[in-house]
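Engineer: Here is the input, now give the coordinates:
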Amino acid sequence: MITFGLAIPPGAEQDSDPIGLAQQAEELGFDFVGMSDHPCGTDPTYESWTVLSWIAAATSRIRVGPRVLGVPYRSPALVAKMAETFDRLSGGRLILGLGGGSADYEFRAFGLGVPTPREKVDGMEDAIRIAHGLWSESAFTYEGNRYRTELADVEPKPERSIPIWLGTYGPRALAITGKLADGWIPSYGSAPPDQIPVLRDRLFKAATDAGRDSDELTCAYHVPVAVNPATPPGDGVVSGTPEEVAAQLNAFTKLGFTAFSLSPVGDVAAQADVLAREVVPLVQGSGRLVP
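Structural biologist: The predicted structure follows:
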C-alpha cells in the first residue's frame, strides 16, 4: 500500500502552528509527518527534534520523524539514545531520518567545522552502525571514520527495530543506504523523476550485494505540491488540479516509490485538506476511497 506523509514547516512565526497541522494531518488520515532540520538562519524557526517531540505528544497514531536530521549537528550516540526515548514514549512511531547535512554555512555558523562530502557520507554510515550497535549490544565499542564509541551502553534497548531513512544521492551514499538503511527519501528538487531510475538501480544493487531484499526498503519521494488549477507546473513543484497532481504521483509510483512526503506550497492547512480528500484517493495503491 502507498503511504502518505505531510511535511510540516519549521517556521516559528507568530501565526505558525506545527502542532495543529500535525493533528490535522492525523485526522485527515496521513500516515506520517516530517520536518526539515536547519537550526541556523535569520528566519524564525523551531528546532526540529524538539517540536517533533511536542507533535508526538499531541498525536496518537501518526508516525513522526525528521526529514532529515543532519548527522554532523549532534553526536550519533546521543541521537541513538534520543531516538530510543522518542520511540518508546511515542508508542513506536518514530521514523529516524538522517542526512549528511547540505547547508555548509550552518556548520561554520555553529563552529562545527565543514565536513567534506566524503566525511558526510562516512558520518552517515557511522551514525547508522552506532545506532544499531547501541540498540542491540552492551558495552558497545565502535571505531569509525568519523565517530566512535567505547564500551557504551544504552538502556533500555528499543522495543522494536526503529526504521532509519536516508536522504541520499551520490554513489557512495546510495551504497550505504542500500546496505544499511530501512528507507530512502530523496527530494524532487534534488532528484527529479528522470534521474530516479539510475539512483534507484544503484540503491537496489547495493542492497542485493549486501544480501538484502530490496523490497524491504521503503522508497519515499519528498514532493512539493500545489493543488491549484492556476499554478502551472515548474520550479520543482508538482501542481495542477487534483486529478493532474494525482496523475503525476501515479507516475512516480511506477518509478518504485511506495511512500510520498508531500510538502504543500502556500496555505498548508488548506492544501493538506484537499490533498487528503481529493488527491490521495486517486493515487493507485493508496487504499483510500474516493469521497
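
Engineer: CA atoms for contacts and neighbours, from now on please.
Structural biologist: Noted.

Engineer: quick one: buried residues of the top helix by length along the chain?
Structural biologist: Among all segments of the chain classified by DSSP state H, the helix with the greatest residue count is helix 117-136. Neighbour-count burial for helix 117-136, with 16 or more other Cα atoms under 10 Å as criterion, is recorded at 120-136.

Engineer: Please apply the same query to stretch 73-87.
Structural biologist: 73, 76-77, 79-81, 83-87.

Engineer: what do you get for stretch 18-25?
Structural biologist: Buried positions in stretch 18-25, judged by neighbour count with 16+ other Cα under 10 Å: 18-19, 21-25.

Engineer: Would you mind giving these as CSV with secondary structure added?
Structural biologist: Formatted as CSV, these follow (DSSP: H, G, I helix; E, B strand; the rest coil):
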residue, secondary structure
18, helix
19, helix
21, helix
22, helix
23, helix
24, helix
25, helix
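
Engineer: One more sequence to fold, the one below, so I can look at both together:
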Amino acid sequence: MDLGHPLDLGVSVGGADAVASARAAEDLGLDLVVVGDDDLDAWTVLGWVAGGTERVAVAARGLTLDGRPPAVLARAVASLDHLSGGRVALGLAPDPDLPEAVAVLRGMWAAGEPGPLVHDGPRYRVPGAQRGPAPAHEVAVWSGPAVGSGAEAAQVRALAARDADGWWCDAADVSAAGALREVVA
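Structural biologist: A predicted model of the protein is given here:
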C-alpha cells in the first residue's frame, strides 16, 4: 500500500519498565515511543526514557491541559527537546480550547519574536512571559482520539484538522481516521 509519505511505527511504554521497553523498541528499529499520563507523570517518564535511549523519538500521548498551563508546558517540551537532541512530539487530549492552547505553545516557542508573549484568551492568560526556549526542532502537536461519537467527536476531529499537526486514534477506532480524512479534505 502506498501511503504517499513515510509511516513511522511506535509503541506505548510506561511504568517501571518504560526505559527497557523503549530500548527494545529502539533495537527493533521502531521510530517512536509514546507515554501516557497514567499513574506516573508523563514528563518525568519521558525524560527518563529520552535519557535511556539514543535514537527513538519520544512523545506524550493524551495529555490533558488541566493543571498544565500551555506556557509552562511549552518550556517543559522545549527543554526536553533540547536535552534529547530534537526527539520530542506532543500529544494533547481532545479539548475545545485546543486552538488557544496551541497558539500559546507556539507563541512561547517563538523565541526570536520581539518582546514577551502576551495572550488574553477566554481560557488562558499570559500577561507577558519571556518567550523560549525554542525547541531544538519543530515539535509536532498532535490531538486525539475523539471519545464518543456524534457532534462532539466531529468537533474534536475538526479542531485537530485545523489546529494540530496530527491526530491519532486507537486501533479499535480506525474508522475514525477515515472521518478525519474527510474533514481535512
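
Engineer: quick one: TM-score?
Structural biologist: Overlay of the two chains. TM-score (TM-score structural alignment, normalised by the length of structure 2): 0.85; 171 aligned residues with a Cα RMSD of 1.7 Å.

Engineer: And the longest helix of structure 1, what does it pack against?
Structural biologist: Applying 3 or more Cα pairs under 8 Å, 6 or more residues apart in numbering; DSSP states H and E, one finds that helix 117-136 of structure 1 contacts helix 76-89, strand 140-143, strand 148-152, helix 171-180.

Engineer: so the shortest one matches what in structure 2?
Structural biologist: Just to be clear, that refers to strand 140-143 of structure 1. Mapping strand 140-143 of structure 1 onto structure 2 (TM-score structural alignment) gives residues 117-120.

Engineer: ok, and the closest non-adjacent residue to residue 11 of structure 2?
Structural biologist: Take residue 11 of structure 2 and drop its neighbours on the chain: the residue closest to it by Cα to Cα, 6 or more residues apart in numbering is residue 33, 5.0 Å away.

Engineer: Which residues are in contact with that neighbour?
Structural biologist: Residue 33 of structure 2 is in contact with 10-13, 22, 25, 56-59, counting by Cα atoms under 8 Å, 6 or more residues apart in numbering.

Engineer: which residues does residue 51 of structure 2 contact?
Structural biologist: So residue 51 of structure 2 contacts residue 84 (Cα under 8 Å, 6+ apart).

Engineer: still on that earlier bit, and the match of strand 140-143 of structure 1, how far from structure 1 on average?
Structural biologist: For stretch 117-120 of structure 2, the mean distance to aligned residues of structure 1 following superposition is 1.3 Å (mean Cα distance after the TM-score superposition for structure 1).

Engineer: Can you get me a residue count around the closest residue to residue 141 of structure 1 other than its chain neighbours?
Structural biologist: Nearest non-adjacent residue to residue 141 of structure 1, counting by Cα to Cα, 6+ apart: residue 150, 4.3 Å away. By other Cα atoms under 10 Å, 10 other residues sit near residue 150 of structure 1.

Engineer: right, and residue 150 of structure 1 touches residue 138 too?
Structural biologist: No - applying Cα atoms under 8 Å, one finds residue 150 of structure 1 not in contact with residue 138, separated by 10.7 Å.

Engineer: joint contacts of these two?
Structural biologist: Here residue 150 of structure 1 and residue 138 have no joint contacts, going by Cα under 8 Å, 6+ apart.

Engineer: Surely residue 16 of structure 2 is within a strand?
Structural biologist: No - counting by three-state DSSP, residue 16 of structure 2 is not found in a strand; it is helix.

Engineer: since we're on residue 49 of structure 1, how many residues are nearby?
Structural biologist: Neighbour tally, residue 49 of structure 1, other Cα under 10 Å: 18.

Engineer: That one: what's its closest spatial neighbour, skipping adjacent residues?
Structural biologist: For residue 49 of structure 1, the spatially nearest residue (Cα to Cα, 6+ apart) is residue 66, at 7.0 Å.
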